[in-house]
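Chemist: need a 3D model of the sequence below.
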Amino acid sequence: MAAPRLPASKEPRHLLVLPEDVGDDEVEVLAVSRFPQARWEQNDVPAPRGIMGPMTAALGMRTVSANMTPARTLRVARLSTLTGPYAVEAPDAVGLGLPSWSTYAYVVAAPRERGDKPYPGGDRDGLKRAFPDGMPVREEERVLQWLVAVARRLGGAVRIADNGIVLVPDVDGAIDLTVYSDRWLEPPEALAVVQQVHPRARLGEGTGTWDGPLPGAGRDAGIRPAWVTEVGGAGLHDALESYGVADPAERQRLHDEASAYDELMMAAPPPAEAFGVLVDLQHDGILSVEAAAETELPPLLRGLPWTSRGVVAYRVHWEPQFVEELEAERPSFEHRVARSRAAPQVQALARAIHGATGGEIADEADFLVDPEDV
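Modeler: This next block holds a predicted model:
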């Protein structure tokens, strides 16, 4: 069943534009991935397949419907909806300045909420360029950021209502991946997993040691900490006395306890609660795997039985030689070449960690990724 043609309108409206191989079920999945209460509005035509219960990327992210449904409304937020899909014909694409591959479009209704002018700095999504007089805020900001993320994930574009600027985010512009799991790998275990992919990987531990205070610190220091000056003493003994520890034997006992605690912590430090594994890519930058407990989960993972017991996030991050290029809408050729070499390695690390821990994989927009697609 063919989609109706994109209707003409004199009112400014944001558009989400997609290529021909994207089905409306994929838009639905990505809407629920960011807005858990997203739903198709009821009307006279049966709505597409509903989403029942907790869902992962494996439930059809790659499915493409051969027959497009009539235009209908998908509510993503209290005041914001997408209506479509509409067919974009050649005259429509030319008149709206859309890419030549534009096949389907969703008309976006959202409140117009603007704040201050954009701050200088990176603009990977192009929103600063699209809103030079005042950046979107509140619900409009959330919806537009989601639209750009959807366009990047599905190879689409976003047309801005105010000025007709068309944002075509680079599908390769965000290559970081995160593995969410309920299994904690100790640093040596994680290092062994990463070394299956990169034998030269190493733990990102600090190399410095502490050998006590610098010479001259304390009683004879020329510059004393403020807390020492406040109590009128020249060293810790005087400070303890000023705070009510007048007995020399008691002061010595406190000193001995503090020294014993320091020695214990240095000899047997507590287990790591977070750590990193580093891979030097030389001219292509650095890969890191950062492991830590995570409480802010992607919406699709919240409330699942296995996530309720605590989740560890293993973030696989690529850092190029020139970090500022990560936020460039159109990075340099050299950056794109380095990124093209780093991306398969990010994916290989995510696959290895997922194979060792299980769980789910998410991209930088918190959209879940089928492990078979990584």
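Chemist: use CA for all of it now, contacts and neighbours both
Modeler: Noted.
Chemist: contacting residues for the residue lying closest to residue 200 once chain neighbours are set aside?
Modeler: Nearest non-adjacent residue to residue 200, counting by C-alpha to C-alpha, 6 or more residues apart in numbering: residue 279, 6.8 Å away. When contacts are counted by C-alpha atoms under 8 Å, 6 or more residues apart in numbering, residue 279 touches 198, 200, 201, 202, 286, 287, 288.
Chemist: what sits against the residue nearest the centre of the chain?
Modeler: In the chain, the C-alpha nearest the mean C-alpha coordinate belongs to residue 364, at 3.8 Å (C-alpha atoms, centre = their mean). By C-alpha under 8 Å, 6+ apart, residue 364 lies in contact with 174, 175, 176, 177, 178.
Chemist: could you check how far it is from residue 101?
Modeler: 25 Å (C-alpha to C-alpha, to the nearest Å).
Chemist: now the second one, please; I'll put the structures next to each other:
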Amino acid sequence: MITRRELRLQREAAERAAREQADAARYQKPDARAASRRRSGMPSTGRPGYGGDTSAPEDTATSADLRGFHLILLDDAVEVSDVLALIHNKLPDLHPQLDEYGRMRLSRHSQLSSGAPLDPADAAALEVPHWASHAIVIDCPRDRQPSPPPDWFADADGLHEAFPHGMPDREEERMLSLMLSVASRLHTGVRLADEPGLPTRVIIPDPEAKIDLYIYSSYWMEPPVVLDFVRRHAPQAFQQALPTPDEDVLAQASIDDPLFDPSAPVILDGYALLVPLGEIDESAGSLEIRVMEAEWVPPIIAAHTDAPQIEYHVHWMDAESKRYQPNQGRRFRRMRSRVAELTDAIGSELLIGSAGIGLDENGFLVTSRQLRA
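Modeler: Below you'll find the model as predicted:
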């Protein structure tokens, strides 16, 4: 299995080249609307009715067949089977194989098909990044909210800009969420289906924006045990103070229940550890390790056990709540990378120590080896 770090290294060169291309195009064409689209990862297009003023790329048979569908873009390092395996993580009831027609039913209303390879002419016609060598097709309904997203709303992946007249809803929202999470994990992208009056929309999710980790285990670990694991990588970690019951509350509890013993030790049903991150950067905030019985168990976990699960959630809280905002600066990205390394190290300790199962923030399985890579 390809590790997240290996995928990151493979993608960095292509992403740098894409940014340089976009910067060059921005200076050559001062059109404000086109520049804004490029900043959000949605390149402008000269196709009639789509807002550009250059000649439209010549369509190919493949691009003509594909442009009416949402597409998951793959590069040479990713196979269709990788996508099917990730979808199986999210939808474990589905068998991760295509049928004889190269399709897989995702729900009652949506299906995936293996799509088609893209040669340079196809990629140019579809106006997708040059690294895109294959497109997987998602055929789903077009469900939209009846009104535009409010001005204050900003989706981390730029969907508010991609759908200015109404955000995806119901089945389409679920399918796009699945597609974007797959693209984020694989460090690839999504091309949205063409729509009249809108530019070509290609979304490249920021794969480093999703840092949190979730570990599910049938074992409850007491605070000192978890604290010992965390302090192997963050000696400054500490347990947050537990709330102390008010004397009046204890007195009333004694009246309500004659067997209640106010001096008995508190039995925890959850706790939190805190890791200040000031040594990384003053804006890095903190990591919080939240431990509690899981109220909801992801389907991939529930498919393999009926036992109650303890959730160990390693959650990053940056000081300025900017982690999900698009177009982060270089300093923030460097800081975020160091936080991610610490998160992975702590998550690996908890994963091994609890004999649990790990999921990343997109809901995909991770192993301790991947976290340590």
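Chemist: quick one on the thing from earlier: filter the contacts of residue 364 of the first structure down to the ones in strands?
Modeler: Mapping the contacts of residue 364 of the first structure onto strands (DSSP state E) picks out 177, 178.
Chemist: now the residue nearest to residue 200 of the first structure: how far from residue 312 of the first structure?
Modeler: From residue 279 of the first structure over to residue 312 of the first structure the distance is 21 Å, taken as C-alpha to C-alpha.
Chemist: tell me the counterpart of residue 19 of the second structure in the first structure.
Modeler: Matched across to the first structure, residue 19 of the second structure finds no residue, judged by TM-score structural alignment.
Chemist: residue 19 of the second structure: how many residues sit nearby?
Modeler: 14 (other C-alpha atoms under 10 Å).
Chemist: so which strand or helix has it?
Modeler: Secondary structure from DSSP states H and E places residue 19 of the second structure in helix 4-28.
Chemist: where exactly do the helices run in the stretch 251-374 of the first structure?
Modeler: Shown for the stretch 251-374 of the first structure, the helices assigned by DSSP state H, counting those that start in this stretch span residues 333-357.
Chemist: I should have written the stretch 51-200 of the second structure there, sorry.
Modeler: In the stretch 51-200 of the second structure, the segments counted as helices under DSSP H, counting those that start in this stretch are 61-66, 80-90, 120-126, 159-162, 170-186.
Chemist: adding distance to residue 369 of the second structure and mean neighbour count, write the ones you listed out as a markdown table.
Modeler: Shown next, in a markdown table, are the helices of the stretch 51-200 of the second structure (distance: least, C-alpha to C-alpha, whole Å; neighbours: other C-alpha atoms under 10 Å):
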| stretch | distance to residue 369 of the second structure | mean neighbour count |
| --- | --- | --- |
| helix 61-66 | 38 | 16 |
| helix 80-90 | 18 | 19 |
| helix 120-126 | 35 | 20 |
| helix 159-162 | 33 | 20 |
| helix 170-186 | 16 | 20 |
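Chemist: just tell me which of these ends up closest to residue 357 of the second structure.
Modeler: Shortest distance between residue 357 of the second structure and the helices of the stretch 51-200 of the second structure, using C-alpha to C-alpha, is found for helix 80-90: 12.1 Å.
Chemist: aligned partner of the residue nearest to the centre of the first structure in the second structure?
Modeler: Aligned by TM-score structural alignment, residue 364 of the first structure pairs with residue 361 of the second structure.
Chemist: next: residue 90 of the first structure.
Modeler: Under TM-score structural alignment, residue 90 of the first structure pairs with residue 120 in the second structure.
Chemist: list only buried entries from the contacts of residue 364 of the first structure.
Modeler: Using 16 or more other C-alpha atoms under 10 Å as the burial test, these include 174, 175, 176, 177, 178 as buried.
Chemist: make a markdown table out of those residues and add distance to residue 300 of the first structure.
Modeler: Listed next are these as a markdown table, based on distance: C-alpha to C-alpha, whole Å:
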| residue | distance to residue 300 of the first structure |
| --- | --- |
| 174 | 20 |
| 175 | 20 |
| 176 | 19 |
| 177 | 16 |
| 178 | 14 |
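Chemist: what is the burial count for residue 258 of the second structure?
Modeler: When neighbours are counted by other C-alpha under 10 Å, residue 258 of the second structure registers 8.
Chemist: circling back to that earlier point, chain center to the helix holding residue 19 of the second structure, what's the gap?
Modeler: 20 Å (C-alpha atoms, centre = their mean, to the nearest Å).
Chemist: against the first structure, where does the very next helix or strand once past it fall?
Modeler: Under the assignment DSSP H and E, the closest C-terminal helix or strand after helix 4-28 of the second structure is helix 32-39. Following TM-score structural alignment, helix 32-39 of the second structure has no partner segment in the first structure.
Chemist: ok now helix 32-39 of the second structure, how far from the chain's centre?
Modeler: Centre-to-centre, helix 32-39 of the second structure and its host chain are 24 Å apart (C-alpha atoms, centre = their mean).
Chemist: residues touching the equivalent of residue 76 of the first structure over in the second structure, list them.
Modeler: Under the alignment (TM-score structural alignment), residue 76 of the first structure pairs with residue 106 in the second structure. By C-alpha under 8 Å, 6+ apart, the contact list for residue 106 of the second structure reads 94, 112.
Chemist: also residue 212 of the first structure?
Modeler: Not one residue lies near residue 212 of the first structure by C-alpha under 8 Å, 6+ apart.
Chemist: which helix or which strand is home to it?
Modeler: Here residue 212 of the first structure is assigned to no helix or strand, by DSSP H and E.
Chemist: how much space between the residue of the second structure most remote from its centre and residue 250 of the second structure?
Modeler: When distances are taken from the C-alpha mean of the second structure, residue 258 lies farthest, 50.5 Å away, according to C-alpha atoms, centre = their mean. Distance, residue 258 of the second structure to residue 250 of the second structure, using C-alpha to C-alpha: 12 Å.
Chemist: could you do residue 354 of the second structure as well?
Modeler: Residue 354 of the second structure is 34 Å from residue 250 of the second structure, by C-alpha to C-alpha.
Chemist: more crowded one of these two?
Modeler: residue 354 (19 against 15).
Chemist: and that one, how far is that from residue 225 of the second structure?
Modeler: In terms of C-alpha to C-alpha, residue 354 of the second structure sits 10 Å off from residue 225 of the second structure.
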